[in-house]
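Q: okay, sequence plus prediction incoming.
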Amino acid sequence: MELKYLYTFKTILDAGSFQKAAERLHYAQSTVTLQMQLLSQSLSTALFEKIGRKMVLTQSGRELLPYIEEVLAAAERLQQYSQHGRQLTGTLRIALPETLLSYQMSPVLAAFRRAAPAVKLSLQTPNCYEIRRQLINGAVDIGIHYDIGGYGPSLVTQKLGSYPLVLVGSPALHQQEQDFVTPGQQKDLCLLTADKNSLYQQMFDAYLRTAAITLNGEIEILSTEAIKRSVSGNIGVSYLPRFTVEEELRQGTLRALPAAVPRPEVATVCTYHKNKWVAPAMELFIRLLKEQLCPT
């Protein structure tokens, strides 16, 4: 049995298809197909079956997956063993929301860069639910995200800090439109959001429904900086972690608006797969992360 066949098998699961796995591995698709046929022969069982136009895991494939992951984790440990006591190398794949990357991670990244300059960091910014999925699938090594729960037994979760949330609007906003406490209002205001499925956006949407406050439309803008400029320009209001708008609130370009959202804060966690070997570079990053983001 070739170890590279196991890598190909896992890459198919991470990428979602034979074709995407071939692109990621720089193989021809026929090579991926052949490797899976040879792996199936070695294991004396079919690993994939075609359902419609998609290739999906068979029951045997699902049962063998934990063992294959154990073998790959052991292979990774062997690769790293010779590097013990020497300069850290390799790639560390990290997924985290854009707000945390832009406003909280600079000290962590700077410290890690000083300690492990030869390690390549691959940073991705999906939403928290996608981060959880990628961790379960093994597509990333570490997730740093808001605590959405539902991690199950396959993920290790470590709490970091908690951050207050705030509703912000333009200082030019009419006095009556600044009130988000009185229930039963219909406001001619637009809600600006970076991700309508984000945890804190869902919290604010639930509050609006409970308070029977209706807004006039929603604009999804992928950049928090662009959202802040839009709010400052009186295009709408936005519900954000307070750390993203501290400077603007201090300068008076944004204004905090009263809103009776229950428990207006969001916790952050660091997560990784329980079968993932915590390599020295990964251990270093998590330690620096805790030093910077955990409350003292």
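A: Noted; the coordinates are in hand. Being a predicted model, the structure only gives us computed values, none of them experimental. Numbering: from 1, shown residues only.

Q: could you use CA atoms for every contact and neighbour count after this?
A: Will do.

Q: quick one, helices of the stretch 151-296 of the chain?
A: 199-211, 224-232, 246-251, 280-293 (DSSP state H, counting those that start in this stretch).

Q: buried sites along the shortest one?
A: In other words, helix 246-251. Neighbour-count burial for helix 246-251 flags L249 (criterion: 16 or more other CA atoms under 10 Å).

Q: how about the first one?
A: Within helix 199-211, the residues that qualify as buried are L199, Y200, Q201, M203, F204, D205, Y207, L208, A211, counting by 16+ other CA under 10 Å.

Q: do the longest one as well
A: In terms of neighbour count (16+ other CA under 10 Å), helix 280-293 has its buried residues at P280, A281, M282, L284, F285, I286, L288, L289, K290, Q292, L293.

Q: what do you get for stretch 170-180?
A: For stretch 170-180, the neighbour count (16+ other CA under 10 Å) marks S170, P171, L173, Q178, F180 as buried.

Q: give me the angle between the strand ranked longest in the chain and helix 199-211.
A: In the chain, assigned by DSSP state E, the strand with the most residues is strand 155-169. Per axes from the mean of the first three to the mean of the last three CA atoms, to 10 degrees, the angle that strand 155-169 makes with helix 199-211 is 60 degrees.

Q: gap between strand 155-169 and the chain center?
A: Strand 155-169 sits 13 Å away from the centroid of its parent chain (CA atoms, centre = their mean, to the nearest Å).

Q: need the contact list for the most centrally placed residue in the chain.
A: Nearest to the mean C-alpha position of the chain, by CA atoms, centre = their mean, lies I131 at 3.4 Å. Shown here is I131, whose contacts under the criterion CA atoms under 8 Å, 6 or more residues apart in numbering are A95, L96, G143, H145.

Q: most neighbours, which of the residues you listed?
A: Neighbour counts for the contacts of I131, by other CA atoms under 10 Å, peak at H145, which reaches 29 neighbours.

Q: got the contact list for that residue?
A: Residues in contact with H145 (CA under 8 Å, 6+ apart) are A95, L96, P97, L100, C128, I131, T268, V269, C270.

Q: what about 10 Å?
A: By CA atoms under 10 Å, 6 or more residues apart in numbering, the contact list for H145 reads 95-101, 125-129, 131-132, 159-160, 199, 266-271.

Q: the structure to be compared is supplied as follows:
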Amino acid sequence: MEIRQLKTFINIVKLGNFSHAAQFSGYTQSTITTHIQLLEKELNTLLFERFGQQISLTDDGQHLYDYAEKIIKLEDDAKNALNKSDIPCGPLIIGIPESLCVFRMTSLLKEYSSLYPDVELKIKYGTSNDFRILLRKKVMDLALFLEPSIIDPDLTNTPLWPEPIVFVTYPNNELTKLTELHPKMLNDQTLVLVESDSNYRILLEKTLQKEGVHLKTVLEVGQIQAIKQLIMQNFGITLLPLVSVAKELDAGELVLLPWKGPDINVTAFLVHHKDRWVNHPMKAFVKLLQERLINNHA
């Protein structure tokens, strides 16, 4: 019985299926399956009941899960107690929204990996709601949220900097002639937006609903780069973090619209579960973030 097999087993239980566990851990699905098969062979029992794509723990699987969590915690405790070095090493899993990862943190992540080569750094894209689940399941160490505020009592958060959110469109759009863009002016417009659980999209939709605005089309696209390409091809307008469109605005490929509706701005927060022990890799990341990014926005 190997620690990595137990970690795979725990991830499958917490994430709900083999494919999600494989994607999260960076293994192939065949490797995940092999880990479980070896556990089942060694223990001479079935750990999961399989119903098509659905799985559930057997009684023996539940018993093993209880032991596995204790074993993994003991492993972490032993490492923390015996590791006298302050040099960060081991796994570090961080959730970062695409706009922050690609347009703010690329250099920082590269520097972190260079400074601490013994840290197994894994970056996961997603939204705050995705990260909440993973932080609470203790399968993610740190996350950056983009939200107006955070009120979760089980999550420790540190405000980092305000993240301006802006409307942009292609240069020939008739809306570029306006000196002010009010919510009702979006009637019958085509919007290209990020995922529905993005906080700045939620703020926009609440405003439009309150104002009784009817959009012509809403196209949901999962990647910011794809959204920008669509807008630059005269597809409509979009709402994105300013940092993610700054290059195109400077080049004249996109045009900023003068929004005069309620604020849609959010703040970047650094978040971890309140019961999560802050280890050396986490401390090193927070320190570097403080030095490179937070101070620049002070």
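A: Happy to help now that I have it. None of the values given here were measured: they were computed from a predicted structure.

Q: please state their TM-score.
A: Between these two chains, after superposing, the TM-score reads 0.78 (TM-score structural alignment, normalised by the length of the first structure); 284 aligned residues with a CA RMSD of 3.6 Å.

Q: still on that earlier bit, between the helices of the stretch 151-296 of the first structure, which one is closest to G149 of the first structure.
A: Judged by CA to CA, the one of the helices of the stretch 151-296 of the first structure that comes nearest to G149 of the first structure is helix 199-211, at 10.5 Å.

Q: tell me what that closest one is packed against?
A: strand 142-146, strand 155-169, strand 238-241, strand 265-273 (3 or more CA pairs under 10 Å, 6 or more residues apart in numbering; DSSP states H and E).

Q: name the nearest residue to I32 of the second structure, sequence neighbours excluded.
A: Spatial nearest neighbour of I32 of the second structure, chain neighbours left out: A22 (6.1 Å); criterion: CA to CA, 6 or more residues apart in numbering.

Q: now V271 of the second structure
A: Nearest non-adjacent residue to V271 of the second structure, counting by CA to CA, 6+ apart: N157, 4.4 Å away.

Q: so how far is F24 of the second structure from the one you found?
A: From N157 of the second structure across to F24 of the second structure, the span is 23 Å (CA to CA, to the nearest Å).

Q: can you check Q5 of the second structure too?
A: 15 Å.

Q: cool, G236 of the second structure as well?
A: 34 Å.

Q: same thing with T34 of the second structure?
A: 16 Å.

Q: again, but for V102 of the second structure
A: From V102 of the second structure to F24 of the second structure the distance is 19 Å (CA to CA).

Q: of the two, which one has the most company?
A: Using other CA under 10 Å as the criterion, V102 of the second structure and F24 rank with F24 on top: 18 against 15.

Q: surely the more buried one touches K124?
A: Yes - under the criterion of CA atoms under 10 Å, F24 of the second structure makes contact with K124 at 7.9 Å.

Q: mutual contacts of those two, please.
A: Contacts common to F24 of the second structure and K124, judged by CA under 10 Å, 6+ apart, are I93, M140.

Q: next, the angle from the longest helix belonging to the first structure to helix 280-293.
A: The helix that spans the most residues within the first structure, counting by DSSP state H, is helix 59-81. Counting by the same axes, to 10 degrees, helix 59-81 of the first structure lies at 90 degrees to helix 280-293.

Q: packing partners of helix 59-81 of the first structure?
A: Short answer (3+ CA pairs under 10 Å, 6+ apart): helix 59-81 of the first structure packs on helix 3-15, helix 29-43, strand 48-51, strand 54-57, helix 280-293.

Q: mean per-residue distance, the next helix or strand after it to the second structure?
A: Next helix or strand after helix 59-81 of the first structure toward the C-terminus (DSSP states H and E): strand 91-95. For strand 91-95 of the first structure, the mean distance to aligned residues of the second structure following superposition is 1.3 Å (mean CA distance after the TM-score superposition for the first structure).

Q: which part of the second structure matches strand 91-95 of the first structure?
A: With TM-score structural alignment applied, strand 91-95 of the first structure matches the range 91-95 in the second structure.

Q: can you list the contacts of I131 of the first structure in CSV and add distance to P66 of the first structure?
A: CSV is the format used below for the contacts of I131 of the first structure (distance: CA to CA, whole Å):
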residue, distance to P66 of the first structure
A95, 23
L96, 26
G143, 20
H145, 25
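
Q: farthest pair within these?
A: Taking CA to CA, the two most distant members of the contacts of I131 of the first structure are A95 and H145; they sit 8.0 Å apart.

Q: what do these two both touch?
A: L101, T125, P126, N127, C128, I131, R132, T271.

Q: next up, the contacts around the last one.
A: For T271 of the first structure, the set of contacting residues under the criterion of CA under 10 Å, 6+ apart consists of 95, 131-132, 135-136, 141-145, 147, 151, 155-159, 286.

Q: re earlier: same list, the helices and strands packed on helix 59-81 of the first structure, but as TSV with distance to S82 of the first structure please.
A: Output for those, formatted as TSV (distance: least, CA to CA, whole Å):
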stretch	distance to S82 of the first structure
helix 3-15	19
helix 29-43	28
strand 48-51	35
strand 54-57	35
helix 280-293	12
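
Q: of all the ones you listed, which one is nearest T91 of the first structure?
A: Smallest distance to T91 of the first structure across these (CA to CA): 8.7 Å, for helix 280-293.
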